[in-house]
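J.: Here is a sequence with its predicted model. Questions after.
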Amino acid sequence: MDVLNAMRVFIQVADAGNFTRAAEQLDASLPTITRVISQLEAHLNVRLFQRTTRRISLTDAGTTYLEGCLRAVELIDETESQVVSLNKDLRGRLRVVAGSSTAFSHMVPVVSDFVRQYPAIRIDFFTMDNVFSLVDEGVDVAILADYLIPSDSVVARRLITHSYVMVAAPRYLSGAASLSKPLDLKRLCFLGRPADQRGTTLRLRETGKDEDDVIELTPNVVCNNAKVLQELTLSGCGFSILPRQFVQQAISDGTLVRLLPDYRLQNSDVDICVVYQSRKRNSRIASVFVEHVLSALGSPVKYVQES
């Protein structure tokens, strides 16, 4: 039961002196109002109203409860008004950086909603897929994959976890040799990220097996932008390893095909984190944005401790 809502309904019924009139004033049905009051009385284990066929009146307990409800609701409304006023007064500049895949897949509605709530804040929003220093780049808040978290003294809190899949376009696979085992991947054109530049080790485990197949791959093409990497894959340039959520629609509509579907990439999950400087060095605007991101996407689990 929503106790605050029930308190507001109770106040309205007491003021109206009639369930029907209160229902009309609240633009609610009579059964709804009656049910809310009954649930509130059951919650408190007291009777708040004396009911007759013609009228209702407050019991002694109801009178006491009404006084408390009026004070509580007034305090809550006043506090909310102060917070709303505070939000409207919040102004300044915020520099936010996100990895390209996260920016495309998650951050657009988050930033858009924040701008609506805080219209006086100017946001500089950029994408970056390389390791960088928050201090050197003047970044207030970053939304990054765990492998891109800088070595600065930062706080990082996990938002979501991405699992990765290997994909290619049907047009590319039509001209390539058939794939049946992980070693066959070495015959394909591999589109990798900068982290793969000097080679990467893939561990793949077949369904029902206990051991991994391990292969070493060196990319034929390196790209630091996940969206461009996806477009290269769609164009038939080669195969890539991308977040499942990022390419799920393309797999569903057949524009991309998952490679070796009977195998799962091991140790490939990546945590996406909101990263910022310690609260002692963080601006109030940055702190508000961090809480906004956590509310929209994440959990309050701390992933990297402050140093």
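T.: Arrived safely. Numbering: from 1, shown residues only.

J.: Please make it C-alpha for all contacts and neighbour counts, starting now.
T.: Noted.

J.: for the longest helix belonging to the chain, packing partners?
T.: Longest helix in the chain, counting residues (DSSP state H): helix 60-89. With contacts defined as 3 or more C-alpha pairs under 8 Å, 6 or more residues apart in numbering; DSSP states H and E, helix 60-89 has these neighbours: helix 3-16.

J.: Identify the residues contacting the following helix or strand past the helix it packs on?
T.: Scanning forward in sequence from helix 3-16 by DSSP states H and E, the next helix or strand is helix 19-25. Contact with helix 19-25 is made by 9, 12-13, 16, 29-30, 33-34, as judged by C-alpha atoms under 8 Å, 6 or more residues apart in numbering.

J.: where exactly do the helices run in this structure?
T.: Counting by DSSP H, the chain has helices at residues 3-16, 19-25, 30-44, 60-89, 100-102, 108-117, 134-137, 170-173, 226-234, 244-252, 284-297.

J.: Could you dump those into CSV and include distance to Asp146 and mean neighbour count?
T.: What follows is those, written out as CSV (distance: least, C-alpha to C-alpha, whole Å; neighbours: other C-alpha atoms under 10 Å):
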stretch, distance to Asp146, mean neighbour count
helix 3-16, 40, 18
helix 19-25, 53, 17
helix 30-44, 46, 15
helix 60-89, 31, 13
helix 100-102, 12, 22
helix 108-117, 20, 14
helix 134-137, 15, 13
helix 170-173, 31, 17
helix 226-234, 15, 20
helix 244-252, 17, 16
helix 284-297, 16, 17
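
J.: dropping in the other structure now:
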Amino acid sequence: MDKLTAITTFRHVAELGSFAAAARRMALSPAAISKNIRALEEHLGAQLINRTTRRMSLTEAGTAYHKSVVRVLDRLAVADQSVSEMKARPSGHLRVSAPLTFSLTQLTDRIPEFLAAYPDVTLDLSLEDRIVNIVEEGYDVAIRASARLEDSSLMAKKLMSMHHVVCAAPAYLAKHGTPESPTDLGGHEMVAFSLSTHSAEWPFTRGREAVRVPVQGRYKVSSSIAIKHALTGGFGIGIIPEIYVRDELKTGTLTRLLTDWQGPEHPVYAIYPERRFETAKLRAFLDWLGDVLREG
């Protein structure tokens, strides 16, 4: 038995929840995956995986063993890469998942700069607003704008914060009046971002005061750009990241409301598996992201 191969095989099976998926990831046959797992269990004298025709699960021993071998394998990978990449330029294929609107307004026009700076890196940038499973889907990093992160096993680097503002078109306010406090919003057409954690209620703070306003309106949409279009078209009042409407606020196309109240603020993170942190290509991309978003 090649113990390192067997342990690596067990890790992939445990994390992917499938012998077949592990076989695809390791470019081995399913029979070879099963053989490695059986050999490892015989070596340890303990069953690591419960197998049925429909599903598999880790035993208690398997769960404990997985936690231990992950730390060992990660440290070994870091040690290997620290030597091989000490003088190497960032290179290889980088898969990135990022929110659509955020990327189009803050990142994509700068991507050519990154690729020019690192000619040995190829980039696959997937623009989508769903939350991807980074490990299972094979992403190196995902950019997420969220007040909470769902998976504590992943590493997170904070890139910036997005402050939300309340605004509307002057034509809408001339017709329907200007709200003076958050509670006044209840009488207005409220345009909501359906993918947000505040799609049902808009939170506001002022000093020690905190108010949550139920969202009432006929229009919810999963794009901040669409919200901006509705607002500039005079449809209603919306809450939107300030960076998306900066120009409209400067020109007076939109009017900021409730300026003495603070709207929600969402941090933007780069999320990535811990074992990939030391790759030169990922380190270069994270550093570049930080620089670009600080400039913005």
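T.: On my side now, so go ahead. Model, not experiment: these values are computed from the prediction.

J.: The helices of structure 1: which one's closest to Asp269 of structure 1?
T.: Each of those was scored for nearness to Asp269 of structure 1 using C-alpha to C-alpha, and the closest is helix 244-252 (10.1 Å).

J.: Quick check: Gly263 of structure 2 vs Glu180 of structure 2, distance?
T.: According to C-alpha to C-alpha, to the nearest Å, Gly263 of structure 2 stands 14 Å off from Glu180 of structure 2.

J.: in the stretch 151-296 of structure 2, which spans are strands?
T.: 154-168, 190-193, 201-206, 209-214, 219-221, 237-241, 255-257, 265-273 (DSSP state E, counting those that start in this stretch).

J.: Measure the mean distance from the longest one to structure 1 post-superposition.
T.: If I follow you right, that is strand 154-168 of structure 2. Following the fit onto structure 1, the mean deviation recorded for strand 154-168 of structure 2 is 1.0 Å by mean C-alpha distance after the TM-score superposition for structure 1.

J.: Please pull up the equivalent of Arg256 of structure 2 in structure 1.
T.: By TM-score structural alignment, Arg256 of structure 2 lines up with Arg258 in structure 1.

J.: Now do the contacts for that match.
T.: Applying C-alpha under 8 Å, 6+ apart to Arg258 of structure 1 gives the contacts 165-168, 251.

J.: Quick check: of the residues you listed, which has the highest neighbour count?
T.: Ranked by neighbour count (other C-alpha atoms under 10 Å), the contacts of Arg258 of structure 1 have Ala168 at the top, with 28 neighbours.

J.: Identify the residue of structure 2 aligned to it.
T.: Matched to structure 2 by TM-score structural alignment, Ala168 of structure 1 sits across from Ala168.

J.: Quick check, that match in contact with Gly236.
T.: Yes: using C-alpha atoms under 8 Å, Ala168 of structure 2 is in contact with Gly236, at 6.3 Å.

J.: Who are the packing partners of the helix or strand where Ala64 of structure 2 lies?
T.: Secondary-structure assignment from DSSP H and E places Ala64 of structure 2 in helix 60-84. The elements that helix 60-84 of structure 2 packs onto, with contact taken as 3+ C-alpha pairs under 8 Å, 6+ apart, are helix 3-16.

J.: For the helix it packs on, buried residues please.
T.: The neighbour-count check on helix 3-16 of structure 2 (16 or more other C-alpha atoms under 10 Å) flags 6-14, 16 as buried.

J.: Let's have the residues you listed in TSV, adding distance to Ser97 of structure 2.
T.: Converted to TSV, the buried residues of helix 3-16 of structure 2 look like this (distance: C-alpha to C-alpha, whole Å):
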residue	distance to Ser97 of structure 2
Ala6	31
Ile7	29
Thr8	26
Thr9	26
Phe10	27
Arg11	24
His12	22
Val13	24
Ala14	24
Leu16	19
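
J.: so where in structure 2 does stretch 40-52 of structure 1 end up aligned?
T.: Under TM-score structural alignment, there's no match for stretch 40-52 of structure 1.

J.: how close does Val221 of structure 2 get to Ser57 of structure 2?
T.: In terms of C-alpha to C-alpha, Val221 of structure 2 sits 39 Å off from Ser57 of structure 2.
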